[in-house]
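Chemist: Structure here, sequence nowhere to be found:
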């Protein structure tokens, strides 16, 4: 069955696009309100105890889960309209292009797709006979092209209608669905009721999670929206739940910024600013102090919002698929290129001083270069994680302190344990790459009795890793005497930041590229006039190629 030409002319895909946009807008508003309700309940809960409070919490949890399913279904509904609009517009344009071209050449097109040739009337019988034959032949050719297009248009219309109906049925089916809480396993019910806890150990959590149903997992995610940050969960689940958390954090960050700006709307337009020169009264001094606090608060809120927005952008970047492995309200995060759970080789890149989410695009570009270098060395499959899941020193002065490395070391250790626990199949070859202060974090995760469950570590432009020699670093299951084949280091001769180890007071131990340190050292100087502290991961740097070989287990001599 085919549609008619007049029917097809009457189609208006723009209306479908408008419907899709309207549904998406309303759905987003609903999502924001669900988040607001959940946050309100969460803020009330600490001040309300007892059976009634527990019942209210359970009801709010069930309602939020149901709302989450509804939001997802309506989102699919909106997407179905958008897809239908694009497909119908494409088939409509292809048909009308043929029809309008035929009409412009003098042919008549009937509603069912038949094409009538124009009549040749030159007055010369022989010429008219030849021309008419050509017209008739062209008419049959146009008709042969047009009729399948009309049939295809009808098929597309039917497919889109079925898809839309399926989306409608999915949304309607949620109206009569019993509470998801009724389908939770006993283990999950006990956790939601406060009678049990999720396993804390990454390996134990991975084993527990693997036994859960999708409803169980969604229920736990509604109970703990930050569940995607728990080490040991699969990357796919971590990314899905953390993407939802990212939306929440972005909304919260925008609300915080709006509230700060609303404190002094006149200052937003540079009016009524406190006097900064001349004599000041006590009131003037107080206003100046408030102005300074307000500027600091606004700068921090803008940076926080920019960070979350940048993560959103990176999730949608072209190239290898991105997985959001960590994100929190302290501005920390981790993102993988390709799924580490299915990768044969996994590298975790730890950046250094002044690293924040607002600049994660720079670090993701470096991770992309590392992934390309690994792929050149071996097809893998390979995965590279950009690990910003620690609070980095904000400046060089702060980078002389060990406290940032000590705190980050604990988080890095658990993260690597989580990668091991969640991995599918045979164990992957894992490498941790620390740039600048990031190398100090790695060193602290491997000293004083602590160890990392990784195969190799790479120190790049390091100011020191907190130890005097490679033998003081601990790998799981590796004799310290063999560390030289697992510890790699590189530093450009034009990088002043890499030559402070063991020289500058309060620096972080010996320089990893020093001969006495005992690491396998490799070069990273294509041009000493250009290579500096920030160019190690640039394309064309020979050190990048070497790191790619290390990532896939071929070592620095490959």
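Modeler: On my side now, so go ahead. Values in this document were obtained by computation on a predicted structure and should not be read as measured data.

Chemist: use CA for all of it now, contacts and neighbours both
Modeler: Will do.

Chemist: does the residue nearest to residue 336 when sequence neighbours are not counted count as helix, strand or coil?
Modeler: Leaving out its chain neighbours, the residue that sits closest to residue 336 by C-alpha to C-alpha, 6 or more residues apart in numbering is residue 385, at 4.0 Å. At residue 385, secondary structure determined by DSSP: H, G, I helix; E, B strand; the rest coil is strand.

Chemist: Hmm, residue 385 is touching residue 345, no?
Modeler: No: taking C-alpha atoms under 8 Å as the definition, residue 385 is not a contact partner of residue 345, at 11.1 Å.

Chemist: more neighbours, those two?
Modeler: Using other C-alpha atoms under 10 Å as the criterion, residue 385 and residue 345 rank with residue 385 on top: 29 against 25.

Chemist: ok, and here's another one to check against it:
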């Protein structure tokens, strides 16, 4: 049985420090390997013949082994980081109860988690004394349940960490074994074109789990965009996408015409993922669209209990928005996890947020609304084409998250803003029921569900009743457009949430959001606005906890108030 003294003596934060140091050393190693590869490539341009072919084959073999080491070390670091974060969170929550909360009410806690209350003297009014004792005993029971639950969680977490670290270490130990760089027949057939990788995320994940590091490296050499495949473990997606990012960024800086116009986007992605080691590059694509596509996760979606995917709208570009969206996602993660830690039975649960710019969002030139770009963007934002093109990719991205998550069924929330909410709506209509648990949209011109007078939106969106939420801020004209079906603020099946300034259930004074762009932005006090807080509660899966959400009005009332205010302004 796990004891309090054992938990107190553990220092899970050192696992995070170790992971950071290991990643830094591994980065130095991979940089040296890439320099070697570039030197070999330069030599091969001038050297031909059998000897050159043999040298090239040897170089490929060494590169595969080096990549195997890189993958294995990354897995070791990830095992330490992810499990260390979970254990540290549980330890912090436990010691806060044992060292502060229990003593603060005069109670003592034994090493096995048993809580003892002080005895109330039977003096004066005996009935009052007995009532006080009864109340103390009830507090004892509540504290003891929480403490012992955390002790069990810590013990289970240690076992899971040991298993994960042992498995990652065995993978690293096999690096130098004979045949470590041998490619399996399955992968050989894929590379030769005889077969292909499964397109279904669940099937791909199952196949990927059977491959050796050498197999995975060979598939990356065959397809440098392998990291974009939905269903792959996020650690592998991040690993291979970072290699591809380094390659494309180097070529863009060298004015390679195939990527030179994507330099700003690539630099923004690099700056975003370098800002925090807890960020993971899940998508990088400079080739398939008119714009660069990218997705960055804060935290590991494969180990998180709760995952959100946010799709933005008009005027979003990777170069201009991936950093801000990821920062907003980080604030969302912190706020959601705080709500979880403050809620009984949810202490220690983790959240991962993903900024998904995986499509060509319509663009308007803010400085020249009559430019050719703005005219094209105006047409695009008024039409379903861009969203229709993006919906299959976003739907498959949802399925990939579910397929690669260790639990197999994370609590998944689809979040959409503006034209991105329309894209989200179309994607949900293509996503099997049970993959996405909640949907949160704001500033939405419609979800592609039509203009029926009788709501049938949730059936079309494959979302269970009571799990669809929307926000319509004052002075947001887009949320009243009803352009792509009814805007969610006009749908009775959606829970309408407030965006006005208020003090939320966690005691934080939050600023309101007005207009079309403030929903996800933090206020001047550094805290999420009411709209961001509401989103965090939904993302954390706590929407059914009484008093957590700040309920608001439908767009019919909100829009009517805005219109009335506007008319009054005209008469003044």
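Modeler: Good, I have the coordinates. What you see is a predicted model, and the numbers here were worked out from it, not measured in a lab.

Chemist: corresponding residue for the residue nearest to residue 336 of structure 1 in structure 2?
Modeler: Mapped onto structure 2 by TM-score structural alignment, residue 385 of structure 1 lines up with residue 354.

Chemist: Quick one: residues contacting that match.
Modeler: With contact taken as C-alpha atoms under 8 Å, 6 or more residues apart in numbering, residue 354 of structure 2 is in contact with 295-298, 307-310, 326, 329.

Chemist: Please repeat the previous calculation with a cut-off of 6 Å.
Modeler: By C-alpha atoms under 6 Å, 6 or more residues apart in numbering, the contact set of residue 354 of structure 2 is 296-297, 308-309.

Chemist: ditto for residue 377 of structure 1
Modeler: So residue 377 of structure 1 contacts residue 549 (C-alpha under 6 Å, 6+ apart).

Chemist: same thing but at 8 Å, please
Modeler: Contact partners of residue 377 of structure 1, counting by C-alpha under 8 Å, 6+ apart, are 545, 548-549, 552.

Chemist: Would you mind measuring from residue 546 of structure 1 to residue 530 of structure 1?
Modeler: Here the criterion is C-alpha to C-alpha, to the nearest Å. By it, residue 546 of structure 1 lies 19 Å from residue 530 of structure 1.

Chemist: likewise residue 316 of structure 1?
Modeler: 32 Å.

Chemist: Excluding chain neighbours, what is closest to the residue positioned nearest the centre of structure 1?
Modeler: The residue lying closest to the centre of structure 1 (C-alpha atoms, centre = their mean) is residue 315, at 3.0 Å. Nearest residue to residue 315 of structure 1, sequence neighbours excluded (C-alpha to C-alpha, 6+ apart): residue 322, at 5.5 Å.

Chemist: What is the neighbour count of the counterpart of the one you found in structure 2?
Modeler: In structure 2, the residue paired with residue 322 of structure 1 is residue 279, using TM-score structural alignment. By other C-alpha under 10 Å, 21 other residues sit near residue 279 of structure 2.

Chemist: show me what contacts residue 279 of structure 2?
Modeler: So residue 279 of structure 2 contacts 273, 296-300 (C-alpha under 8 Å, 6+ apart).

Chemist: could you show me where the helices are in structure 1, in order?
Modeler: If DSSP state H is used as the criterion, the helices of structure 1 fall at 5-10, 13-44, 51-104, 125-173, 186-192, 202-210, 214-223, 235-263, 265-268, 282-315, 360-377, 403-422, 437-444, 542-551.

Chemist: got the buried residues for the shortest one?
Modeler: It refers to helix 265-268 of structure 1. Residues residue 267 are the ones in helix 265-268 of structure 1 that count as buried (16 or more other C-alpha atoms under 10 Å).
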